[in-house]
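[1] Provide a 3D model corresponding to the input given below.
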Amino acid sequence: FTSETLHYQGQAIEHIQVQLQTLTSPECTIGAILLLVGIEWRMGVRMSAHALLKGLEMLLQLCEKNKYFLSPSVRRGIFWQDLNTAIVTNTNRVMSRATFPEFQWGREAFISEWSILPPGFEKLRAVLGDTTEVLQDIYVLQKYSEALGTRNLELASVHALDNLQACIEARLQESLREWAADDLKTVILLAAYLFTYSLFTSVWNGSAIQLHLSERLYQRLESPAFDGSWETFGPVLLWCTVIGGCLVPRGNARSQHGAILREKCCAIGYRMPLQDCWSDISAILEGFLWSSISFEECGLSFLKEVMLHDHVDIFQYDEEYYSV
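    Below is the predicted model of the structure:
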């Protein structure tokens, strides 16, 4: 963090101290607190970020008591900063889902034919248990965003997508806490979170959240728990690894996933010339959660980086095993 960041941090603290004495402009005060929360979790100061959010929760209660109604954009900002803090610090959220009823979502509002579990996950239904429902809903978000497109969207459509994404990510964060001891569920949920976060807008490309999720995913994929697991769960682990690498910019996190791909895919005998590779890999990815409309370019770019490393062609696969 730069001296400029620390300057703004100091200004925000001064503003909050003044405004809390009068509560004449609570939205400005909330904005300053949200700025501080973002600085604290980026710096890794988990307790400070949590304390600020607890203070913000009390401020929300005070606004409600005094019948001061916050604008939708401010409420949206509070929701996302609370959720982002929880996912980065790996803690429980301060706000509950009930705090923001506008982000609740019902499946019945969407086309039923989209509410399916992608076939790659269907094969893992017994392993996934009740996490299958949120994976189905991510597939709905994928189809809904692809159908709408991302150019010149009406504000209402952007908010509809944002609300659906908010509901899904909140449930993913809860599931990550619940299933922290289950390595396979955790990597699937982390990859699903990264996919959801990156899906319908490029605004967040290269964000701290994406990098954090990618790093976390890499650390779990590299754990001894997955020694020998690629022979059994190869397709879904391939999907996790490609998601973890292709949805972040070139750098350490991306290279780490590339290294896994080189090592593990060789271990299960996946080998073919570069020019014939992408269509087969893409078919595997589409058996899980994958949008060619959104990610074709970045997926192919990542794969080429992996393939060109040390000039080794690494992909050939058993068709029956990888059929999803």
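[2] can we go C-alpha only for contacts and neighbour counts from here?
    Noted.
[3] need the strands for the protein, in chain order.
    Under the criterion DSSP state E, the chain carries no strands.
[4] In it, which helix is the longest?
    helix 155-178 (DSSP state H).
[5] Which strands and helices lie in contact with it?
    Applying 3 or more C-alpha pairs under 8 Å, 6 or more residues apart in numbering; DSSP states H and E, we find helix 155-178 packed against helix 72-89, helix 132-148, helix 183-198.
[6] Export those as a markdown table, with columns for distance to residue 173.
    Putting the helices and strands packed on helix 155-178 into a markdown table (distance: least, C-alpha to C-alpha, whole Å) gives the following:
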| stretch | distance to residue 173 |
| --- | --- |
| helix 72-89 | 6 |
| helix 132-148 | 11 |
| helix 183-198 | 8 |
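[7] wait, which of those is closest to residue 23?
    Closest to residue 23 of those is helix 72-89 (C-alpha to C-alpha; 15.7 Å).
[8] Run through the helices of the stretch 151-300 of the chain in chain order.
    Remark: helices assigned in the stretch 151-300 of the chain by DSSP state H, counting those that start in this stretch are 155-178, 183-198, 208-221, 230-246, 252-267, 278-286, 292-308.
[9] okay if I get these as JSON lines plus distance to residue 118?
    Converted to JSON lines, those look like this (distance: least, C-alpha to C-alpha, whole Å):
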{"stretch": "helix 155-178", "distance to residue 118": "16"}
{"stretch": "helix 183-198", "distance to residue 118": "12"}
{"stretch": "helix 208-221", "distance to residue 118": "21"}
{"stretch": "helix 230-246", "distance to residue 118": "12"}
{"stretch": "helix 252-267", "distance to residue 118": "22"}
{"stretch": "helix 278-286", "distance to residue 118": "8"}
{"stretch": "helix 292-308", "distance to residue 118": "15"}
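[10] this one as well, want them side by side:
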Amino acid sequence: MFEFVTVNNPHETRDQKQQKRIRQHAIRNGIQNKRREDAKRNENFVAVGIDSWTGKLRSVQPRDGIAIAKPVSGGLLDPFDSLPGDGERLRALMTHKSARSAGEPVFCVEEAGKIFFDGMDDVFRGALSDPALFHALSLALAFAANANIPNVECLTQRGATLYNLRQRMSNPLLVPSVSTLTAMLLIIGYEYRVDGSNASSIATHIGAVKRVLELTEASNVKVSDAIRRALFWQDLYSCLFVGTTRLFSHRDYEQFNFERLPSSTPGYIIPPGFERIMDGFPDAYLEVVLELNALCTLVDLRCTPGGLPIIEYPIDNFQYCIESRLVDLLSQNKASGAEDFILQACIFACFLVTYKLSTGIWEGCFIPEYCAAQIMSLLDKAKGDIRLEKGGFKKVLLWLLFVSGALAKRSRVRLRAVKMIRDGCRDLLDGMHDDWDSLSGICRTFIWSSHSMERKSWRFWQEVHSPWQGIGRLVEEQPIAMHAA
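    Prediction:
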């Protein structure tokens, strides 16, 4: 837009105010014209990447930008001053990039900052006026936003959560609410994520949750299936991470309509790699391997390699039963007095593969990273095991290292796997991983899913054989700007 300057005679154009006004207008229009030219020039560029399979250039479709929600003022979020804390801070935490999986397995936060999880949005609607739930949610989100490292804010929110929970639980006339139960699940998730957590305190929390659940049933308070399932997963993860005693079993959840995979399912066999080492492994583990192998085959039949995660097909029912049995096997072996570190590593690997078949709404790193780190720690402990000198166990070692390295996301975990393959276990592996076809052929004799593992293993194999650490992912993820002809 041009701006007309009215003058009565030529001498007025020399006036300082008029000169300043003209200069500002010229500068403003110059900047706007430059921005329009830059935007038009950028249309002549396209983003391309290098296909990790063929090595050829491929176009990269631009991703839709994630709209960053404008921070809501405290007055708009809490117009009646009904929340027991800083509503604006909670809103900011809910829009943080780490919020999505901060509450696994109780809830997730969508990109727009909305809480979601199979009906859990109904639980949170209006329930944040409960101080225990408000502070528990703030705790989970603040902890994730600080890279899972407790800070002053986390400790403050934890103290407020426990204070309000104790007040409610000490009331002899307590009529338990779903929001109280949800707050207890969140505090348990925080406890086992903190390094050095006290397993006895987590067991106490889970026992309290079971008591509240019994009170809700006695008081005819409806508890949704989403809450019950979250309770099952929280109990399962607590046992996996810190060794608490299981209070809930997959056998207690018939209302989720679980059906075992029939023996006629394709892939319902023990993979040949496990057949060679099955002596000494418990029958219960081999039964799980049978079902997991069939589940991987089923997923591969329904999906193409590198496709999107399964959303329509509800495999989570199969997942929760397989993972529950694996955790039971792990607990039994640890309590046997004769721990088998190779078996425990195989259990963790099967748990990791089962989890990654379909993460659904969960895309965080916590569980995969934990399982991968445990596999490598157990293999360090098993270095003196004479079974690793046998061919069958050398191959299972190779499978374990590539499962843990390929399915982990954090670079430090992947780097640890790379170092074990290159240095720590080089003599035992005897170059079996030098060729990709040979490596993938060996891994397929164990538990394998092309849909969830093929591309990740390929990229990790590139990292192992690259002189520059991480080049396999850099080539895949970083677009290159090329001028269009």
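[11] Could I get the TM-score for this pair?
    After superposition, the two chains reach a TM-score of 0.83 (TM-score structural alignment, normalised by the length of the first structure), with 304 aligned residues with a C-alpha RMSD of 2.6 Å.
[12] Kindly reformat the helices of the stretch 151-300 of the first structure as a markdown table containing distance to residue 44 of the first structure and mean neighbour count.
    Formatted as a markdown table, those follow (distance: least, C-alpha to C-alpha, whole Å; neighbours: other C-alpha atoms under 10 Å):
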| stretch | distance to residue 44 of the first structure | mean neighbour count |
| --- | --- | --- |
| helix 155-178 | 18 | 18 |
| helix 183-198 | 20 | 22 |
| helix 208-221 | 11 | 20 |
| helix 230-246 | 22 | 22 |
| helix 252-267 | 18 | 19 |
| helix 278-286 | 33 | 17 |
| helix 292-308 | 29 | 17 |
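[13] Tell me which residue is most central in the second structure.
    For the second structure, residue 364 is the residue whose C-alpha lies nearest the centre (C-alpha atoms, centre = their mean; 1.9 Å).
[14] Figure out how far the lengthiest helix in the second structure is from the centre of its chain.
    Secondary structure of the second structure per DSSP H: the longest helix is helix 16-42. Helix 16-42 of the second structure has its average C-alpha position 48 Å from the chain's average C-alpha position, going by C-alpha atoms, centre = their mean, to the nearest Å.
[15] Please tell me which residues of the first structure it aligns onto.
    Counting by TM-score structural alignment, helix 16-42 of the second structure pairs with no residue of the first structure.
[16] what's the answer for stretch 454-466 of the second structure, then?
    Aligning stretch 454-466 of the second structure against the first structure (TM-score structural alignment) gives residues 296-308.
[17] ok, residue 187 of the first structure touching residue 238?
    No. Residue 187 of the first structure is not in contact with residue 238 according to C-alpha atoms under 8 Å; the separation is 11.0 Å.
[18] can you tell me which residues contact residue 344 of the second structure?
    With contact set as C-alpha atoms under 8 Å, 6 or more residues apart in numbering, residue 344 of the second structure has these partners: 330, 333, 375, 378.
[19] Ok, residue 266 of the second structure next?
    By C-alpha under 8 Å, 6+ apart, the residues touching residue 266 of the second structure are 294, 297, 298.
[20] at 7 Å what do you get?
    Contact analysis of residue 266 of the second structure by C-alpha atoms under 7 Å, 6 or more residues apart in numbering lists 294, 297.
[21] What residue in the first structure is paired with it?
    Checking TM-score structural alignment: residue 266 of the second structure goes with residue 113.
[22] Flag every buried residue along stretch 34-41 of the first structure.
    34, 35, 36, 37, 39, 40, 41 (16 or more other C-alpha atoms under 10 Å).
[23] Go through those residues and name the one nearest residue 303 of the first structure.
    Distance to residue 303 of the first structure across the buried residues of stretch 34-41 of the first structure (C-alpha to C-alpha) is lowest for residue 41, with 31.8 Å.
[24] aligned partner of the closest one in the second structure?
    By TM-score structural alignment, residue 41 of the first structure lines up with residue 192.
[25] Confirm for me that its match is in contact with residue 238.
    Yes. Between residue 192 of the second structure and residue 238 there is a contact at 6.4 Å, judged by C-alpha atoms under 7 Å.
[26] roughly how far apart are the match of residue 41 of the first structure and residue 394 of the second structure?
    In this view, residue 192 of the second structure and residue 394 of the second structure are 33 Å apart by C-alpha to C-alpha, to the nearest Å.
[27] what do you get for residue 214 of the second structure?
    Counting by C-alpha to C-alpha, the gap from residue 214 of the second structure to residue 394 of the second structure is 49 Å.
[28] cool, and residue 339 of the second structure?
    20 Å.
[29] before we move on, back to that, could you work out the most separated pair of the contacts of residue 344 of the second structure?
    333 and 375 (15.1 Å).
[30] so how much does the match of stretch 454-466 of the second structure differ from the second structure once superposed?
    Following superposition, stretch 296-308 of the first structure is found to deviate from the second structure by 1.6 Å on average (mean C-alpha distance after the TM-score superposition for the first structure).
[31] in stretch 62-70 of the first structure, what counts as buried?
    residue 63.
[32] Show me how far it is from its chain's centre.
    Worked out by C-alpha atoms, centre = their mean, stretch 62-70 of the first structure lies 32 Å from the chain centre.
[33] neighbouring contacts of it?
    Residues outside stretch 62-70 of the first structure that contact it (C-alpha under 7 Å, 6+ apart) are residue 27.
[34] Specify, as a residue range, where that stretch falls in the second structure.
    So stretch 62-70 of the first structure sits over residues 215-223 in the second structure, by TM-score structural alignment.
[35] burial count for residue 435 of the second structure?
    12 (other C-alpha atoms under 10 Å).
[36] what does stretch 248-260 of the second structure rub up against?
    232, 235, 317, 321, 324.
[37] which of the residues you listed sit farthest apart?
    235 and 317 (16.4 Å).
[38] now do the same end-to-end measure for stretch 428-441 of the second structure.
    For stretch 428-441 of the second structure, the end-to-end distance is 18 Å (C-alpha to C-alpha).
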